[in-house]
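**Q** no sequence on hand, only this structure:
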């Protein structure tokens, strides 16, 4: 096989250039700062491809011959700093492949079809867009790290947590989001309910809850709301989750099919039962006996009553079902990093 060169564009991460995104140590630091779940996978992807005589580099690394493919993780925002990338997108349309990681509420440009003319293939997790001609299904890659976490005893676990950064979509992007309903505001409602009704049993973690939101001018001028249940940031999400019976697991988006991120999988790895709200067809991908579907409840009060009614036997049945799922070879192959690197080679690059 002749060596192939592939250019990699993680278009909205400033620290990804000069192959830094493939550096394990830099990668770990960036992961801790951003909590972007796929970051540690890229070093493994580069090694996997190298073993098959495929050289994967960020686009700013010179190569001895032109790249076989240009892989774009999300479209770049239309900023002056992105103009060099846009020039490549516009001029090398027969080499470009787009993987849409961010939902429309975060990056609406991913979903503007006017830009799709400049890509030979577009990969999306949103099922409604898939036609297997131009638009193809992909699943967010998940780390297998922590998958063998031992479950803690029911009596030793705290009750409920929510682990998320405190951020809202950039306001100008909201009118450009063509479908789906954002769930950022629903997380706030959840926090406020449990803080008011059961503050001794609810724990909030994540970045940014102790300062104004990045794009919220009102909070910067008038001050921001402080939550007594906020316990700070964290280092190891899986270890933290393993101390809780339940976690509120709200995606960034609902009212779409197939949009399933790392949130529910982190709960599974930690043997924490997720209370899930996100993909409309979640049961197509995840057995219902492995999670609590928030849509089954009229309001947070009904949810709380249900959680309080669960005894140790019922709770352990959820954990048993989760552990059975994590031993399913097809499930692991579909969702975790070993399956992703093979998918990248055989489906994205079309190299068998």
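**A** Structure received. Please read these numbers as outputs of a predicted model, since none were measured by experiment.
**Q** drop to CA atoms for contacts and neighbour counts, all remaining ones
**A** OK.
**Q** run through the strands of the protein in chain order.
**A** Assignment of strands within the chain using DSSP state E yields the ranges 4-10, 54-58, 69-73, 96-100, 121-124, 135-137, 158-163, 181-182, 202-205, 244-250, 253-254, 273-277, 292-293.
**Q** this is the comparison structure:
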């Protein structure tokens, strides 16, 4: 068995392969990495976090997000974060140091060294409640966090706007879930991070409820989305073309209709009949009026379109299976090419 390393944030001792729901907001964040490890193992390669491979000869190193320090062995990068969050992920000169880089950012893809790879998702079809089987009208599952630096593409303010609108005008129709909402809305920049720490310290001494709609964290998103008719599904930012994260797909697999704002070309990636375009509405009141107009028959049409998409070949590119197979196939082919060249 040969050995390879994966470097992701501060994960050590193979933590990235944990078999539980320890990911952000109750999502099975680690599942695709467990599957990736299994796929490499089938090819005779044991994938481990770098600390587990000290003293071993390593075949290659896979970075989740670009890093400033590269190993002597071949290095590959999966660019999980959008460059708005991690600027290094959008620097072509820096990315050229990798053997291959994988990204959903369409502005970077050259189909040679930088290849297209979408966010992985579990898109397994299952039975879900219909319109009448859902006892929550509208929900949001998100973390109370902002971009590290102020940016006009930030969508956290849009989330706050819709939360406050529902709390004031239709409190019984809305529920907020996720991490960090026991303090006031987080702001971007250094000042925002400092103020956040003050609020966190105060909340431990003087617990409060800055957001009356807040219902707490969730163990599994499906526990909420299976019960909700609609979900306010805003990305963290208006990211690069192709930036489509798990948020919209979590809704789809629960049969919940998402109100989506994010990448500008979402209609090129997902059929328009599967979601509600949040940018269609000039204000939250207009959005609420539309949501209340959706009856059981119209809701059923959304669910039919969602299910049709999930069962179609067009959804395969967003699956865990495609993510793992593509990474393994490309990396192994590249290593074989290097081996042939080194022996020529």
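**A** Done, it's in. Remember, it's a predicted structure, so these values are computed and weren't measured experimentally.
**Q** that older thread, of the strands of structure 1, flag the one that's most buried.
**A** strand 244-250 (a mean of 25; mean count of other CA atoms under 10 Å).
**Q** pull the contacting residues for residue 97 of structure 1.
**A** 69-72, 119-123, 348 (CA atoms under 8 Å, 6 or more residues apart in numbering).
**Q** do residue 223 of structure 1 as well
**A** Contacts of residue 223 of structure 1 by CA under 8 Å, 6+ apart are residue 212.
**Q** follow-up on the earlier one: adding distance to residue 38 of structure 1, write the contacts of residue 97 of structure 1 out as JSON lines.
**A** Formatted as JSON lines, the entries for the contacts of residue 97 of structure 1 read as follows, by distance: CA to CA, whole Å:
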{"residue": "69", "distance to residue 38 of structure 1": "21"}
{"residue": "70", "distance to residue 38 of structure 1": "19"}
{"residue": "71", "distance to residue 38 of structure 1": "15"}
{"residue": "72", "distance to residue 38 of structure 1": "14"}
{"residue": "119", "distance to residue 38 of structure 1": "22"}
{"residue": "120", "distance to residue 38 of structure 1": "23"}
{"residue": "121", "distance to residue 38 of structure 1": "21"}
{"residue": "122", "distance to residue 38 of structure 1": "18"}
{"residue": "123", "distance to residue 38 of structure 1": "16"}
{"residue": "348", "distance to residue 38 of structure 1": "17"}
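**Q** among the residues you listed, which pair sits farthest apart?
**A** For the contacts of residue 97 of structure 1, the farthest-apart pair by CA to CA is 69 and 123; their separation is 14.4 Å.
**Q** give the equivalent position in structure 2 for residue 208 of structure 1.
**A** With TM-score structural alignment defining the correspondence, residue 208 of structure 1 maps onto residue 180 in structure 2.
**Q** and its match, how far from residue 217 of structure 2?
**A** 9 Å (CA to CA, to the nearest Å).
**Q** likewise residue 151 of structure 2?
**A** 27 Å.
**Q** neighbour count for those two, which is higher?
**A** Between residue 151 of structure 2 and residue 217, counted using other CA atoms under 10 Å, the more crowded position is residue 217 (19 against 15).
**Q** residue in structure 1 matching the more buried one?
**A** Per TM-score structural alignment, residue 217 of structure 2 is aligned with residue 233.
**Q** now the helices for structure 2?
**A** 31-42, 92-95, 156-169, 189-205, 221-225, 246-253, 266-269, 284-293, 296-310, 320-342 (DSSP state H).
**Q** kindly reformat these as TSV and extend each row with distance to residue 54 of structure 2.
**A** TSV is the format used below for the helices of structure 2 (distance: least, CA to CA, whole Å):
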stretch	distance to residue 54 of structure 2
helix 31-42	18
helix 92-95	25
helix 156-169	41
helix 189-205	35
helix 221-225	37
helix 246-253	33
helix 266-269	41
helix 284-293	54
helix 296-310	42
helix 320-342	21
